[in-house]
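In: next come a sequence and a model predicted from it.
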Amino acid sequence: MSAAAPLRRRAEAEAARLPPLLARAERLAGTVLLGEHGRRRAGLGDDFWQYRPVQPGDPARMIDWRRSARGDTEFVRQREWQVAQSVMLWVDQAPSMRFGSDRQGGSKADRARLLALALAILLIRGGERVGLSGTRLPPRRGEAQILRLTEMLQQDAGGDYGAPETRAMLPHARALFMSDFLGEIGAVEAALAKAADRGVRGVIYQVLDPAEETFPYRGRAIFESMGGTLSHETRRASDLRPDYLGRLAQRRDRLRQMARLCGWQFGFHDTGQSAQAALLWLYRALEQKT
């Protein structure tokens, strides 16, 4: 027996224990070539930046006990390089993202989670801190953070459509908002404005199903939202196609304009396209200075 056989069996056993999403994200991340040095860099310096309240998951060694002793709230002393190398992710987990016209192709949620986790793997292994926007998972480095992200990205949310989360957004960090953005556009605009006010720059990334891009429906059809709160029946679905595609184009133009005004970048992807190309675009977009 080859000496490599036992090693291969152990490697396969280890891989089998990985959550399916993480295993797929690891494979996808491995297809992207980042050059000799990746993203690792020193950041802006070690200067003191600000105090912020302790968040769930912060280690006790980060607490500034002298500042915390002034009141009932514990504070963390945050340094500039920690903020500069932090990336905050918001991935829409609302029911609208569960739509998939091709069962073999998967849903929008499947693709968005895969892209977000593969991106997080690349960023964390390149020296970045990655977390989720909001208060559930502050940015951190390390393999343990990848496992936490895997678990939390697989949690579903309620309602028909999602809106970006901006609580606890670190000043001057970078961010990614990923969604189909088919819900209330005002909520997206408000979230972008709040992030921009804190000096956050990043990417708005729209993920759609191929059927949502082309509207291939004909004849009698009943259209229902994934959350079950909206329904529309028509006898000639093809008559709706021009208006639908026009409104989709308007929505995309609005998102692009909002991103430009806030100093962000805008991109879009449908689940019939290459996940590898999408991941490479996202990685490069976050790397650029907007």
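Out: Here it is on my side, so go on.
In: use CA for all of it now, contacts and neighbours both
Out: Noted.
In: okay but L89 is in contact with S133, surely?
Out: Yes: with contact defined as CA atoms under 8 Å, L89 counts as touching S133 (5.6 Å).
In: looking at the two, which one has more neighbours?
Out: Taking other CA atoms under 10 Å, L89 and S133 do not tie; L89 has more neighbours (28 against 24).
In: in contact with that one, which residues?
Out: Shown in contact with L89 (CA atoms under 8 Å, 6 or more residues apart in numbering): A116, V130, G131, L132, S133, A175, L176, F177, M178.
In: what about the first one, distance to M226?
Out: The reference is to A116. A116 is 22 Å from M226, where distance means CA to CA, to the nearest Å.
In: more neighbours: which of the two?
Out: A direct count of neighbours by other CA under 10 Å for A116 and M226 places A116 higher, at 22 against 17.
In: and the helices in the stretch 51-200 of the chain?
Out: Remark: helices assigned in the stretch 51-200 of the chain by DSSP state H, counting those that start in this stretch are 65-68, 80-84, 108-125, 143-153, 185-197.
In: for these, which one sits closest to R8?
Out: Proximity of the helices of the stretch 51-200 of the chain to R8 was assessed by CA to CA; the nearest stretch is helix 143-153, lying at 21.9 Å.
In: check it against this one:
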Amino acid sequence: MAPIGQSVERTGGAEILARAKARAALVPDCLVEARRIANTVSAGWHGRRRRGIGENFWQFRPYSPGEDMARIDWRRSARDDLHTYVRDKEWQAAHTVWLWADLSASMMYHSKFGQVSKESRALVLMLALAEVLARSGERIGAPGLMEPIAARNAAERLATALAYAENVSGLPDTSMIRGASEIVLIGDFLDPLDRIMERIAPLARRGLRGTLIMVADPAEADFPYAGRTEFTDPETGEKFTAGRAEVLAEEYRLAYAANRDALGAELRHIGWSLIRHSTDRPASEALVSAHIYLSGQGSAR
């Protein structure tokens, strides 16, 4: 992941252009895959069900003192000797969901243990979420790429914006986000924890409800290396050579898990959610989890 909120200045213009062209070539296939996944997992979903002012029935729940008695369903209440019930309707007002995928150099990593690169999976998840949410009538936006729109072709328009973007790295500038919205950030989140929270915590204080999807290649968590191995930092180009990589395995795994768990704990503290996703698993798993959180049915973890 590139430095949070910063462009990678050390990366030359030619390299940025080359990566942009490679991403543009990748986006159409990712859009096709995103739609396939959205069609698979959205069966039976009918919007983001929340208590609100819509016309569709959602649920019965016990009456709470102080509520408007006009909302009591006396027929349902008559069948229960212990409780009086209120009829809730489904929340139907269009909501704004901002989507962002970090496409820094580190996201290009793809070991033989993963199905695809982290970049490819992040794009698919971002576009699949746009597709599913657009079908539910939500307004979809991408900071710095696309103003919020409520349209059935939101995923296609987002794909076009991504294809023409020159540099999509780090966490985005969110100064244009106004009011209570939701934001989904997709990346590997390998930066130091304090730098990540330095940007995310203010968003929570502004009232944004957020979900992070942490995309990882299986090799990044398992460290399946042995013997003499050279490691290269994709962001800085710095190299490190281990004479016997297997000696580092246990310490690395502990450090990786500790950093991941610490991020989850910090997000829970501000009321945000963390979804962990490995590229050897189906993208539909992360999509379902994200939809659950956005529907208000899941809790931060």
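Out: The structure has been received and is ready for your questions. All values derive from a computational prediction rather than experimental measurement.
In: so where's the longest strand in the first structure?
Out: Assignment by DSSP state E gives strand 201-208 as the longest strand of the first structure.
In: the second structure: matching residues for that one?
Out: Alignment of strand 201-208 of the first structure against the second structure: residues 209-216, by TM-score structural alignment.
In: now that stretch on the first structure. Mean distance?
Out: Its aligned residues in the first structure lie a mean 0.9 Å from stretch 209-216 of the second structure after superposition (mean CA distance after the TM-score superposition for the first structure).
In: quick check: buried residues in that stretch?
Out: Neighbour-count burial for stretch 209-216 of the second structure flags R209, G210, T211, L212, I213, M214, V215, A216 (criterion: 16 or more other CA atoms under 10 Å).
In: just give me how far that stretch sits from the chain centre.
Out: Counting by CA atoms, centre = their mean, to the nearest Å, stretch 209-216 of the second structure is centred 4 Å from the centre of its parent chain.
In: distance of T290 of the first structure from W264 of the first structure?
Out: Distance of T290 of the first structure to W264 of the first structure, computed by CA to CA: 6 Å.
In: find the residues that touch each one of those two.
Out: Joint contacts of T290 of the first structure and W264 (CA under 8 Å, 6+ apart) are R201, G202.
In: more crowded one of the two?
Out: Taking neighbours as other CA under 10 Å, T290 of the first structure and W264 compare with W264 leading, 24 against 13.
In: quick check: the aligned residue for that one in the second structure?
Out: That one, W264 of the first structure, aligns with W272 by TM-score structural alignment.
In: which residues touch the nearest residue to that match once chain neighbours are set aside?
Out: Spatial nearest neighbour of W272 of the second structure, excluding adjacent residues (CA to CA, 6 or more residues apart in numbering): G210 at 5.1 Å. Residues in contact with G210 of the second structure (CA under 8 Å, 6+ apart) are E182, I183, V184, L185, A204, G271, W272, S273.
In: one more time with 7 Å
Out: Contacts here follow CA atoms under 7 Å, 6 or more residues apart in numbering; on that basis G210 of the second structure touches E182, I183, V184, W272, S273.
In: following the longest strand of the first structure, which helix or strand comes up?
Out: Sequence-wise, the next helix or strand downstream of strand 201-208 of the first structure (DSSP states H and E) is helix 210-214.
In: which residues are contacting that following helix?
Out: Under the contact criterion CA under 7 Å, 6+ apart, helix 210-214 of the first structure has outside partners S101, D270, T271, G272.
In: who wins on neighbours among these?
Out: Going by other CA under 10 Å, T271 tops those with 23 neighbours.
In: my read: that one touches L208, true?
Out: Yes: the criterion here is CA atoms under 7 Å, and T271 of the first structure meets it with L208 at 6.4 Å.
In: which residues are common contacts for those two?
Out: Contact criterion CA under 7 Å, 6+ apart; residues shared by T271 of the first structure and L208: K108.
In: neighbours around the alignment partner in the second structure of G127 of the first structure, how many?
Out: In the second structure, G127 of the first structure lines up with G137, judged by TM-score structural alignment. Applying other CA under 10 Å, we find 19 residues neighbouring G137 of the second structure.
In: tell me how far G137 of the second structure lies from R152 of the second structure.
Out: 8 Å.
In: returning to that earlier point: could you export the buried residues of stretch 209-216 of the second structure to a markdown table, including columns for distance to A163 of the second structure?
Out: Formatted as a markdown table, these follow (distance: CA to CA, whole Å):
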| residue | distance to A163 of the second structure |
| --- | --- |
| R209 | 27 |
| G210 | 25 |
| T211 | 24 |
| L212 | 23 |
| I213 | 21 |
| M214 | 22 |
| V215 | 21 |
| A216 | 23 |
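In: now for those residues, which pair is the farthest apart?
Out: Largest pairwise distance in those, by CA to CA, is 23.0 Å, between R209 and A216.
In: in the second structure, what stretch matches stretch 166-181 of the first structure?
Out: Using TM-score structural alignment, stretch 166-181 of the first structure lines up with residues 174-189 of the second structure.
In: what distance separates that stretch from the centre of its chain?
Out: How far stretch 174-189 of the second structure lies from its chain's middle: 10 Å, per CA atoms, centre = their mean.
In: many thanks, I have nothing further to ask.
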